Structure formats: C-alpha cells, structure tokens
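> Quick one: sequence and predicted model below, then my questions.
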Amino acid sequence: MNQFFQNYKGIILLLTGIIAGSIAGLIFGNKVEVLKPVGDIFLNLLFTAVIPLVFFAISSAIANLSTSNKLNKMMGVMAAVFLSTIIISALLTILAVRIFPLHENVQAIELTETLSEKPFGDQITSMFTTAEFYELLSRKSMLAMIIFSVLIGFASLQAGDRAAAFKGFLNSGNEVFKQVFILIMKIAPIGLGAYFAYQVGVFGPQLFGTYARSLGVYYGVGAFYFVVFFSLYALVAGGATGLRVFWKNNIVPSATAVGTCSSIATIPANLDGCKKMGVPDYIANVTIPLGATLHKDGSSISSIIKMAVVFAMFGRSFNSADVIILALGMTVLVSIVEGGIPNGGYVGELLFISAYGFPPEALPAAMIIGTLVDPMATLLNATGDNVCAMLVSRFTEGKNWLQAKV
C-alpha cells in the first residue's frame, strides 16, 4: 500500500487539491473568485518555465547523439514504426471524437479577447518561424522555438569537440530546468485547487459532465487500441505466433506500467518481455529505452481528446481539415517533447495551447484530463514499445525473424 502511494503520490495529491477546490467552488460559488490569483500565479510560473525547459531538453538531447553505421537501418525502421503508430492512434481518436462529439456537453467560455482565425498559410508560417529572435522566447512561438532548439542541437553535434563547453552548458541547463519544473509542480495541488474552485464557482458543475464524457471516450478508445491494434501489430510482426508470444509475455510489463505509472520504470520489464518475445538484443536495447521517451501512443490519444475539449470550451470547431492536420503534427511533437521531461504531459498541454493561441484558462481543463487518464496512457505508452520492437525486428531482420527465435 505504501509503495502504491509512492508511485501515485503526485496524482493523488493533485486530485485531492482539485477535488477540494471543486467542493469549495460548489459551496461558496462566486465568492471563490478571491482564489483566482493563486491559480494564475501557478499557471504563470508554468508558462514562464516551459520555454527554457523545452529548449534545453531538445537541444541537449540532439547534441549528445552518437551514430553507428550498424544501427542505421534499424534506427530508420524504428523511427518509421514509432511515427506510424502515433499517427494511427491519433487518427483513431479523431474518428472517435467525430462519432462521440465532446462539444455537446461543453459550455463555451466567453473570452474578453477574440481568438483570431488566420488563413492556413499564415498559421503555418507563424507557428514554425518568427521574424525576430526575441519572439522565440514567447510561449506563443513554441513551435518556432522547438525548431530553433533542433537546429542548435544539430549545430552542436556537427561542431564536435569544439562545442564541448557549449554542450556542457546545454546539459547543465537541461538538468537545472528539470528541477525548476519539479519545484513548480510541487505547488500544483494548491494552484490547480484554487483554479478549479474559481472555475466551478463561476462556471458551475456542468464542467464535470465535460470531464466524464471525455474520460469515457479516452478509456474506450484506449482499451480498443490496446486490445485490437496491438494485436494487429503483433500479427503483422510475426503472424499467429507473434500474436501469441506478444500477449503471453506482455502481462508483466502491463502490470508494471499500471502499478508504477511510469514508462521509464517499465523499461526493465519491457526488456525482459522483449527477450522472451524473441526480439534481438540489439533492437530491444535501443528501441525500448528510446521508446520510453519518444514513443507515446497513449499520449497521442489523450492529446487529441484534450485538444477537442479545449476547442469546444472556447467555441471553436475541431472538424476542419487544417485544424486536424495541425493537430496530427502537434500530437507527434507532443509525444517527442514530453518524454524526457518530468510531468512531460503538462508540457505537451502547454505546447498545444500556446501553438493554437488559447489563453491560460485552457490549461487546467487539459491538465485534469491528462491526470485522470495517466494510468491508461502509461499502459499504452510503455507496452506499445514492446510490439513496436517486434515490428522493428520484422522489417529489419526479415519476415522469418521470429521462427529463428522461438
């Protein structure tokens, strides 16, 4: 029981704060507006910290890459598999949101400033680039900053030993801002509790209907994806034998993922499971650790759900082609960015809220959904790496890879 509490301590404290704040909002109504500054301070700290956090996380990760000719083919296949499953899970969720629309139970929030609808071309330009360097430091230019971080990382990599001191700076910055984010998240139960007291007190209990419906859609899609699509991936990887060995050896990793609520903590169980599935060591030893940080099918599903809810909250359509295309791109970016960062899901939420130009009021709704879906998301994120390792083996070693192992 004590181990369970330690594993879920962050979620339990966060939910306790949110529940307490929501009860206060129900009891005291508009009087809880006095607590709104507390929530605003927490959100402002998050928005302030996220820019340097993401910059150092991405640039340092790329700057520290090492290449090996032996692994080039496998790395290319792995990247294609990761990207394909993330997009498939996102498209499945978009379809589910169309079938079970979330906006029907959402009361749109009226804003003092109107969210501008730019032409698609202008949206692309403003999302991926800025005209001035200082504009990269704004959360409204998050994607442009990420691209710049990638360029800095590759430039450092190309510079080699000449950039040793700069790489050290990037690594140190990454560690420092990880700790900054951890410190800020320690007050999350208070900050979000105050914000939810304000939201419930002002906007009423209809908010809970929004969360209940979105959670129902998420867990339904997640369970379907876990059983049906993981089975399809295993069939593609190794036929009926692949399907059998995957589910036989995926029980311990699944239990570990749910029990720890951490993809990183599931790595040992995944490595052992992959060995029993017949995945070659050189594939498992690269795919599983990288997958723990870069491959997030569960986060892909929750990202789409959160976007749909936020769009509905602010009276915007989530059905147009340009919005869906950008959502898919954002989902891939969120999956990559959040992996190596503590509470990375919250960074993903900050990313899409900033990129779409939503105000800070959108963040608490996305955060509570992300918190409540975390066990299922971790299950999909972590165990999805195992079936991906099987797919990488299939397309790297050939169609008979499994027969030689089992």
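Good, I have the coordinates.

> CA only for contacts and neighbour counts going forward, please
Fine.

> Who are the packing partners of the helix or strand containing N386?
For N386, the element it lies in under DSSP states H and E is helix 374-397. Using 3 or more Cα pairs under 8 Å, 6 or more residues apart in numbering; DSSP states H and E as the contact criterion, the elements in contact with helix 374-397 are helix 72-99, helix 206-224, helix 230-248, helix 251-260, helix 267-277, helix 281-294, helix 297-313.

> this is the comparison structure:
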Amino acid sequence: MRYESQVAGLLAQDITFERGNLREECLLFSLSHANQFDPLLSFLDELCDIPRLRVLESRLQFFLLSHLADLVKIFSGSRIMKLFEDVAELLSWSTCSESCDPLEKITFRISCWSGLKLCLDESSHHTQDYKSSMEKCMEFLFTLLPSAHTDGPCQGKIFEEWSEAFRCLEKAQQGWLLDLLKVSEVNFTVANSLSFETVKKIQAIAKLVQSGSLPLTVLGKLKACLLDCRSQDIWDALTEVSITVQHAEGNAKRQWLIEALEISCITRFPSTALQFVGLLCGSCCIYRPVLIVDKFTVLSDLPVTLTSLLSDSSWMVVADSVVSYLWASTERIYEWNKQLKGGFDAESIDKSENDIACFLLLVMHQACVSLKDLLPSEKQLQLANMVVPANMDVHEFHARLNFDVKSLPLL
C-alpha cells in the first residue's frame, strides 16, 4: 500500500480511482488469493491483529469488518476465534474513542453487522465454536444499538444500523435469539421506569416476529406486562408491537384486541392498554391511511376506529366480547373518576394516570355510545345515566400525553 500514490498516478486519466478505493481493491485481491499465496495470508493475518487494526484508517476498518465472511474462509479455527475477539475489542475501543465521531462509530457497527450477517449465511462451514464467537459479537453489538427515534444528523445512519442489525439477527438461531432477548416480569417491576434495554428487546422481538424469525407467541407472553407500564416508557415498543399484530393472522389479531381490553380492566395504567387498543384498531380499520399516531390521537380516535373495526364482517365475530370488556373498562374508569372527584386515589390505578382520568372517561363513554346497540338494555340505561364532563381542555390533554412524542403516519 505504500506505493499506492505511484500506482494511482500510472492509471489512465479516464479512470477515476480514489486512494481509498485502490486500497480496498488491494485488500479484495488479497482476500481472493490468500488461500493460494502464503504471503497474502500473512499480510491479512497481520492486518487483522488488533494493534494494527486499530491504527488503520476508518475506511479500511469498515471494509475488513464487512468482509468478515471472507476472512473466516481463509483463517484457521483458532485464528477465527481470535478474529472475533479482536473485532469485539475494536468495537469497544471505537465506542470509547474520542477520535471517532458519532457517524464513524455507527458505521463501525453497521459494517460489523453486515459482516456477521454474511458469516451466518455461510453457517454450514462453521463449527459451534465459531458460532459462539459470532454470537458474542452480536450480543455486544446489540447492547450498543441506540434508540431508533434519535433526532439529529445521525438519524438516517441509526435507521440504517437498525435495519442491518435485524437483517443479521434474522439469520441467527432461534434458541440463541430467545436467550438474547429474554424479558422477565422483573424487568418491568425492578425500577420506577422501564429501562431502554428492556424496551429495545421488546422492539427487537416485535421486528423478528414480523420477519418470521420468532413466533407471535413470544410476544404474546409479554402482553400483560407490556400493557401494565407507563405509556411514556413503553410507547416506542407499543407502536412496533401494534405493527406486528396488524400483520398477524386474523384470529390472532382478534385475540390481541380482546385481551388488551381485558387487561385495561385491571392494569395500573389503563391509558397504556387503551392506547394499544387504539393503535391496533387504527391500523386495521378503513381509516388507517388518514390516521396519525401519537399518544393523544390514538385515544381520541378510539370511538371511531373501534366502531369502524367492529363493523367489518371479519371482526363482528368478536364484537360481543370486545364490547363486554369495553363496558367493564368504562365502568372502572367511571368509578375511578368518582373517587378522584371525592378526593381519593384509586388503589388499583397508578397516581400518574390521574391527570388524564377525565379524558379517558370521555373517550370510553363515547366509544360505548357508538356501540350501545351491542350492550344489554340494562347497560344502555347505566350508560345513559353516567355523568360525563362536557367541557375539557383537550389541548392540555394533548400536551400531557405527547410532550415527548412525534406524530407519525399510521403504518
């Protein structure tokens, strides 16, 4: 590579060959012929050793990371294990290094995900030892995966990183994925707010269910815990889960709707369960193309979206069950509002929900009115006698629910 400038100068003037491109071509040549020429193999062996790898220019580091599958084919078993150890060390170094700007750090990770994906494509050539080494790298990379909803100049790159990460994870063994993404009830109760790592795992599970890498039942096991969290903690995961359920088989979708409404009758955070109901109804009803996803709108639209959904012949079969739980949830919210009006908190509902109690009552009352024909006559009478606040500052509720959330088209 020391003669690169001289070689580039000898190239025909009508050929545009950047310095970096020429170096990459040299590496590609070495990868292609290392099995036939020991000096090339020695060259790559030295180049991929961590002390040398660290001082390479970023572009060449990215190139080597994205060609891990080629390196695996030419290195011996023990050298492959060391290669993945060095890759993990390089990633750790790049994460902490002040010499790498944020975009470079993301590109490091994208290149590594890309390289690992190609390694998994060649999985039949690997022993279990190699897989274990690769899985350790993927596990470390997953911990570095940032929020997909980060603003700023890196937003596009972060989206690319998530896409590349899941193209790679889709190739991994299901058993390992389940271990990597394991979420227990403890994760939902260990702190006052849900950790980003837990939310990220739920998002990952939802995406992998969408791709068919994991069954929907894995997500279903988290349903009760998922809908018993503060909305501001779980919103990103809720939207991803709703997209996943939207594309599920009809019976599964209907069961999710019924159980979400059932959970709204007992959860400490009824707004979260009802937001999910709103997301699911909105994504499956005829109004989907014109709906907006934010915490306020999915609730305020619920009387319309739920009514529209149940008018569909494929959803009519569960209309009675849905309306039964809708009414039970409405009664609960009505009693909660009466307690608050009397100066008491509801024992079964978190105090953080108190600010939107009136708004939830209005939404649920309107939904029941829209579907009153499906209620028994005595329930219709109770509905008519409910005292519901008529004048509320809707803009205030919108601000409370969406202080940290962007409005997005409903996918």
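On my side now, so go ahead. What you see is a predicted model, and the numbers here were worked out from it, not measured in a lab.

> Overlay them and tell me the TM-score.
Here the TM-score for the pair of chains, by TM-score structural alignment, normalised by the length of structure 1, is 0.19; 126 aligned residues with a Cα RMSD of 6.9 Å.

> Report the buried residues of the helix holding N386 of structure 1.
Using 16 or more other Cα atoms under 10 Å as the burial criterion, the residues of helix 374-397 of structure 1 that qualify are 374-396.

> cool, stretch 26-41 of structure 2 as well?
Within stretch 26-41 of structure 2, the residues that qualify as buried are 27-28, 30-31, 34, 40-41, counting by 16+ other Cα under 10 Å.

> Just the closest of the residues you listed to S242 of structure 2, please.
Proximity of the buried residues of stretch 26-41 of structure 2 to S242 of structure 2 was ranked by Cα to Cα; the top entry is L28 with 43.6 Å.

> I99 of structure 1: how many residues sit nearby?
Using other Cα atoms under 10 Å, the number of residues around I99 of structure 1 comes to 10.

> Repeat that for G173 of structure 1.
Residues near G173 of structure 1, counting by other Cα under 10 Å, number 18.

> Tell me if I'm right that it and I58 touch.
No. Checked against Cα atoms under 8 Å, the pair G173 of structure 1 and I58 is beyond contact range at 11.1 Å.

> residues in contact with stretch 50-67 of structure 1?
With contacts defined as Cα atoms under 8 Å, 6 or more residues apart in numbering, stretch 50-67 of structure 1 is touched by 137-139, 142, 145-146, 149-157, 167, 170-171, 173-174, 177-178, 181, 337, 340-341, 347, 350.

> In helices, which of these appear?
Counting by DSSP state H, the contacts of stretch 50-67 of structure 1 place 142, 145-146, 149-157, 167, 170-171, 173-174, 177-178, 181, 337, 347, 350 in helices.

> could you flag which of the residues you listed are buried?
The neighbour-count criterion (16+ other Cα under 10 Å) marks 142, 145-146, 149-154, 156-157, 167, 170-171, 173-174, 177-178, 181, 337, 347, 350 among these as buried.

> Grab the nearest non-local neighbour of L26 of structure 1.
Counting by Cα to Cα, 6 or more residues apart in numbering, L26 of structure 1 lies nearest to G201, which is 5.7 Å off, once chain neighbours are set aside.

> burial of A159 of structure 1, as a residue count?
Counted with other Cα under 10 Å, the neighbours of A159 of structure 1 add up to 14.

> does it belong to a helix or a strand, and which?
Counting by DSSP H and E, the element that carries A159 of structure 1 is helix 142-159.

> What of F47 of structure 1?
Per DSSP H and E, F47 of structure 1 falls inside helix 36-63.

> Buried ones in that helix, by neighbour count?
36, 39-40, 42-43, 46-47, 49-63.

> again with stretch 76-84 of structure 1
By neighbour count, with 16+ other Cα under 10 Å as the criterion, the buried positions of stretch 76-84 of structure 1 are 77-79, 81-83.

> Any chance you could list what contacts it?
Residues outside stretch 76-84 of structure 1 that contact it (Cα under 8 Å, 6+ apart): 287, 291, 294-295, 332, 388-389, 391-392, 395-396.

> same deal with stretch 105-118 of structure 2?
Contacts of stretch 105-118 of structure 2 (Cα under 8 Å, 6+ apart): 61-63, 65-69, 91, 94-95, 134, 138, 141, 157-158, 160-161, 164-165, 167-169, 171.

> Give me the buried subset of those residues.
Neighbour-count burial (16+ other Cα under 10 Å) is assigned, among the contacts of stretch 105-118 of structure 2, to 61-63, 65-69, 91, 94-95, 134, 138, 141, 157-158, 161, 164-165, 167-169, 171.

> quick one, which of the helices and strands packed on helix 374-397 of structure 1 is nearest to L13 of structure 1?
Scanning these with Cα to Cα as the criterion, the closest one proves to be helix 251-260, at 15.9 Å.

> Report the two of the contacts of stretch 76-84 of structure 1 separated the most.
Taking Cα to Cα as the measure, the contacts of stretch 76-84 of structure 1 have their most distant pair in V332 and T396, spaced 23.3 Å apart.
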